[in-house]
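S.K.: pasting the sequence and the predicted model now:
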Amino acid sequence: MLLKKTPLYDFHVENGGKMVSFAGWSMPVQYSNLGVLASHLHTRENASLFDVSHMLQLRLSGKDRISFLEKLVVADIEELPFGSSTLSVFTNENGGIIDDTVICKHDDYIHIVSNAACADKDLIHIRKEMNKFQQKGGDVDLKVIDDHALLALQGPKAASVLQTLCGKDLTDFKFMTARQLNIKSSDCHVTRSGYTGEDGFEIGVPSSDSVELANFLLKYPSVQLAGLGARDSLRLEAGLCLYGHDLDDTTTPVEAGLTWTIGKRRRSEGGFLGAEHILPQIKGGKTRRRIGLIVEGAPARENAEIYNNENELIGPSPSLQKNIAMGYVKKGYHKSSTELQVKVRNRMQKAQVVKMPFVPTRYHK
């Protein structure tokens, strides 16, 4: 299969990117000057630049855009302030998660970013529901934003770098809000968000300007390029889910520990797909829970068995120098400090349930 390339593909190769296949895209997993471990630690201490242009970016418009989107996601879009973003999930009729997504509400449109691996099924789902909505007279329109790259600048020094580059004081630019910023003559859609647990920004930049902007950012000594390897270990430490690993279409938001994404009004009114399955779980009807674990001994692999429980995702934690995991266990085994066992290479290893995130987050609130 021919892999898709982001507008920064040649830039990655020129900078020593080790390109791998990911969700149908050719993406850098790491760079020759900085391994995954070093890149992970650099992000925690300085700032790293990730190319996340493979993500699906959408623009929803029309006077009924909010009521339409609220049929598909669990968030309270109506009460979300203009210029604010929220994490949410698309659900199916059975209450399972189709995908997780970040939704940003502007005064005349809604900006949506979701996972590259789910792009095709997300679009099929949204367009199918939109067609039914339009046939009933609803006014809504969907545009795929395919002329913009998406860069993620993450780490404690991200704000000082971007502030200098755009010439604006960003102190009042809070976590999970968005604004248009002119960066080196390029008009960019910027959200203060990310996938690392650190302060940072996701910058939607016209594809034609993306390499130039990346080069501008790399002129700062504190900024280094980072790939998928560090992105994955950083998000795991932050207790953030990866669709297809920690979330799937059989997992509900409540089971996944994402009950907080369900707006208060939505809990009473419902109105989204699968609400009749999801809402009773909030009151105690769930049978399993996503948990964090610290595991003794050798690192386990994905789908390692937890004793008396279900599947498990586990990986090394460079900052903690411990083996950490996220997985699902039967109700009653999810409480902090619960002792469990994980089967690794046919041997049982001790594990303990811990609160997430594994590393304190440093969002700018």
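M.R.: It's in. Everything numeric in this text was worked out from a predicted model, so none of it was measured. Residues are numbered from 1 along each chain as shown.

S.K.: for the rest of this, base every contact and every neighbour count on C-alpha atoms.
M.R.: Fine.

S.K.: need the next SSE after the helix or strand hosting residue 294, C-terminal direction.
M.R.: Element membership of residue 294, judged by DSSP states H and E, is strand 288-295. The element immediately downstream of strand 288-295 (helix or strand, assigned by DSSP H and E) is strand 305-306.

S.K.: which helices and strands sit right next to that next one?
M.R.: strand 339-344 (3 or more CA pairs under 8 Å, 6 or more residues apart in numbering; DSSP states H and E).

S.K.: just the element for residue 357, please.
M.R.: Taking DSSP H and E as the definition, one finds residue 357 inside no helix or strand.

S.K.: hmm, it is touching residue 235, no?
M.R.: No: Residue 357 is beyond contact range of residue 235, at 9.4 Å (criterion: CA atoms under 8 Å).

S.K.: who's more crowded, these two?
M.R.: Between residue 357 and residue 235, residue 235 has the larger neighbour count (other CA atoms under 10 Å), namely 20 against 15.

S.K.: ok, for that one, nearest residue in space, not its chain neighbours?
M.R.: Excluding the flanking residues, the one nearest residue 235 by CA to CA, 6 or more residues apart in numbering is residue 196, at 4.7 Å.

S.K.: and the one you found, how far is that from residue 284?
M.R.: From residue 196 across to residue 284, the span is 31 Å (CA to CA, to the nearest Å).

S.K.: more neighbours: which of these two?
M.R.: In terms of neighbours (other CA under 10 Å), residue 196 is the more surrounded of residue 196 and residue 284; the figures are 27 against 10.

S.K.: contact partners for the more buried one?
M.R.: Under the criterion of CA atoms under 8 Å, 6 or more residues apart in numbering, the contact partners of residue 196 comprise 154, 231, 234-235, 237-238.

S.K.: what about those, which are in strands?
M.R.: Using DSSP state E, the members of those that fall in strands are residue 154.

S.K.: from the contacts of residue 196, which is closest to residue 20?
M.R.: residue 231 (14.1 Å; CA to CA).

S.K.: the closest one against residue 195, yeah?
M.R.: Yes: if you go by CA under 8 Å, residue 231 and residue 195 touch, sitting 7.3 Å apart.

S.K.: may I see the buried residues of the lengthiest helix in the chain?
M.R.: Of all the segments of type helix in the chain, defined by DSSP state H, the longest one is helix 119-135. For helix 119-135, the buried set under the neighbour-count rule, 16 or more other CA atoms under 10 Å, comprises 119, 122, 129-130, 133.

S.K.: then this one, side by side with the first:
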Amino acid sequence: MADLQHLPLAALHAELGAKMTPFAGWEMPLQYPAGVMQEHLHCRAHAALFDVSHMGQVMLRGPGAAVALEALVGADLVGLADGRQRYAVFTDDAGGVLDDLMVARRGDDLFLVVNAANADADVAHLRAHLPAGIALEVVRDRALIALQGPQAEAALAALIPDAAALRFMDAVVLDWDGAALWVSRSGYTGEDGYEISVPVARAEAFARALLAQPGVAPAGLGARDSLRLEAGLPLHGQDIDATVSPIEAGLAFSVGRARRPGGARPGGFPGAGRILHELAHGPARARAGLLPEGRAPMRAGTLLFESEDATTPMGHVTSGGFGPSLERPVAMGLMPTRLCVPGTRVYGEVRGRRLPAVVAALPFRAPGYRK
């Protein structure tokens, strides 16, 4: 733990009894005394507060920022309206996923949130490819908090009434007691909620104010992972990486209409040839949801077979565990597209045994986003 970076809210986590764990170079709260399952269910029923300050926060400044960033992702950023946010994917020349990120438009500037494990690589990638005139600032003086769940709106609106008016993927600057908060109505749990960038000097006071609201409780990495798994959301380094294209990953929506053939600005991003071909003709393999039969979970790395007696694996589980809301194991895996039909039975090899699983549509649980 001594070599890890520490969160701005580390003292608060200790006070709340968090069990800490190393993650992406940071000391992070894995869970609190209530435990992962209760934190998960509390988020689904009420509201959970997650400290995600380990994520990379980056500002791109300049009137050409959207055009410049479009050269690295398939998203339509030129068409992104002020005060709105969009999901995007950095790709390499082979069409693989380098990272996924959120991009918010603020006038001519763009605010990016990238994965913690890839933050340094993403910044280096941007610096290597952005043209002169686009300033890049790594934001180091702000914490990042995620407030997620059906009671998130009521909790945040009690402190900032204007937050209630935000729609899904709105991203604005709101004032709280003299502090400028960068607020987006988004998250990675499948629930309604917000991600809030707050000055470090005010982060603990703001977190305490949220925790004082009815229905709000802290939650850690364990619940965050099980929530995003139930929501069918991919995790970079497990479900997506440089060996997987956005289309294989089920992220075709990240390629905007303007970037597709016939659009205003087709292609022009790394790996566009492969990605647009897969959009038109379909990929050979795809990410699929899996419902293992029985109670044994199929963890990441579990080999998948087309039949109980097949000798050669046809895919593997990328993420898997227990889904507390569904009260059963759930998983996601990469498999041949022909098998990714809901109802198809496949087999995972768990401790030397072939156990059946049924392909299921993603997400496993309907999202609660406010459209």
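M.R.: Cool, got the structure. In this text the structure is predicted, and so the values were computed from the model without any measurement.

S.K.: okay if I get the contacts of residue 196 of the first structure as JSON lines plus distance to residue 175 of the first structure?
M.R.: Compiled in JSON lines, the contacts of residue 196 of the first structure are given as follows (distance: CA to CA, whole Å):
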{"residue": "154", "distance to residue 175 of the first structure": "12"}
{"residue": "231", "distance to residue 175 of the first structure": "19"}
{"residue": "234", "distance to residue 175 of the first structure": "18"}
{"residue": "235", "distance to residue 175 of the first structure": "16"}
{"residue": "237", "distance to residue 175 of the first structure": "19"}
{"residue": "238", "distance to residue 175 of the first structure": "15"}
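
S.K.: and of the contacts of residue 196 of the first structure, the nearest to residue 10 of the first structure?
M.R.: When these are compared for distance to residue 10 of the first structure (CA to CA), residue 231 comes out closest, at 20.3 Å.

S.K.: which position in the second structure aligns with that closest one?
M.R.: Residue-level alignment of residue 231 of the first structure against the second structure, with TM-score structural alignment as criterion, gives residue 224.

S.K.: now do residue 266 of the first structure
M.R.: The pairwise alignment with the second structure assigns residue 266 of the first structure to residue 259, based on TM-score structural alignment.

S.K.: for residue 323 of the second structure, give its distance to residue 226 of the second structure.
M.R.: Applying CA to CA, one obtains 6 Å for the distance of residue 323 of the second structure from residue 226 of the second structure.

S.K.: and the residue nearest to residue 235 of the first structure, how far is that from residue 19 of the first structure?
M.R.: When CA to CA is the yardstick, residue 196 of the first structure and residue 19 of the first structure sit 21 Å from each other.

S.K.: residue contacts, the alignment partner in the first structure of residue 234 of the second structure?
M.R.: The alignment partner of residue 234 of the second structure in the first structure, by TM-score structural alignment, is residue 241. Remark: with contacts taken as CA under 8 Å, 6+ apart, residue 241 of the first structure is in contact with 235, 247.

S.K.: tell me which element residue 331 of the second structure is part of?
M.R.: According to DSSP H and E, residue 331 of the second structure maps onto strand 328-336.

S.K.: and that strand, what other elements does it pack with?
M.R.: helix 221-230, strand 285-292, strand 315-323.

S.K.: wait, which of the ones you listed is closest to residue 368 of the second structure?
M.R.: Set against residue 368 of the second structure and scored by CA to CA, these come closest in helix 221-230, at 12.2 Å.

S.K.: what about the helices in the stretch 151-300 of the second structure?
M.R.: For the stretch 151-300 of the second structure, helices defined by DSSP state H, counting those that start in this stretch occupy the ranges 152-159, 200-211, 221-230, 272-281.

S.K.: figure out which of the ones you listed is closest to residue 11 of the second structure.
M.R.: For the helices of the stretch 151-300 of the second structure, distance to residue 11 of the second structure was read as CA to CA. The smallest value, 8.9 Å, belongs to helix 200-211.

S.K.: what residues in the first structure pair up with that closest one?
M.R.: Applying TM-score structural alignment, one finds that helix 200-211 of the second structure aligns to the residue range 207-218 of the first structure.

S.K.: can you pull the buried residues of that stretch?
M.R.: The neighbour-count criterion (16+ other CA under 10 Å) identifies 207, 209-211, 213-214, 217-218 as the buried residues of stretch 207-218 of the first structure.

S.K.: can you list contacts of that stretch?
M.R.: Residues external to stretch 207-218 of the first structure that are found in contact with it (CA under 8 Å, 6+ apart): 7-8, 11, 49, 147-149, 151, 161-162, 165, 183-184, 186, 223-225.

S.K.: and stretch 249-260 of the second structure, by the same measure?
M.R.: Residues contacting stretch 249-260 of the second structure (CA under 8 Å, 6+ apart): 74-76, 87-89, 234, 239-240, 246, 263-268, 276, 279, 286-287.

S.K.: next one: stretch 284-294 of the second structure
M.R.: 232, 239, 247-250, 298, 329-338, 340, 355-364.

S.K.: also stretch 34-41 of the second structure?
M.R.: With contacts defined as CA under 8 Å, 6+ apart, stretch 34-41 of the second structure is touched by 31, 48, 217-220, 222-224, 226-227, 324-325.

S.K.: ok, now stretch 306-324 of the first structure?
M.R.: Outside of stretch 306-324 of the first structure, the residues within contact range by CA under 8 Å, 6+ apart are 37, 40-41, 233, 236-237, 245-246, 292-305, 325-330, 340-343, 358-359.

S.K.: do stretch 172-189 of the first structure as well
M.R.: Outside of stretch 172-189 of the first structure, the residues within contact range by CA under 8 Å, 6+ apart are 83-86, 104, 165-166, 190-193, 199, 203-206, 209, 213, 363-365.

S.K.: could you list which of the residues you listed belong to strands?
M.R.: Per DSSP E, strands hold the following members of these: 84-86, 104, 190-191, 203-206.

S.K.: quick check on those residues: which are buried?
M.R.: Neighbour counting over these (16+ other CA under 10 Å) leaves 84-86, 104, 190-191, 203-206 as the buried ones.

S.K.: and these, which is closest to residue 23 of the first structure?
M.R.: Proximity of these to residue 23 of the first structure (CA to CA) peaks at residue 204, which lies at 20.0 Å.

S.K.: mind checking how far the closest one is from residue 56 of the first structure?
M.R.: Residue 204 of the first structure sits 12 Å away from residue 56 of the first structure, taking CA to CA as the criterion.
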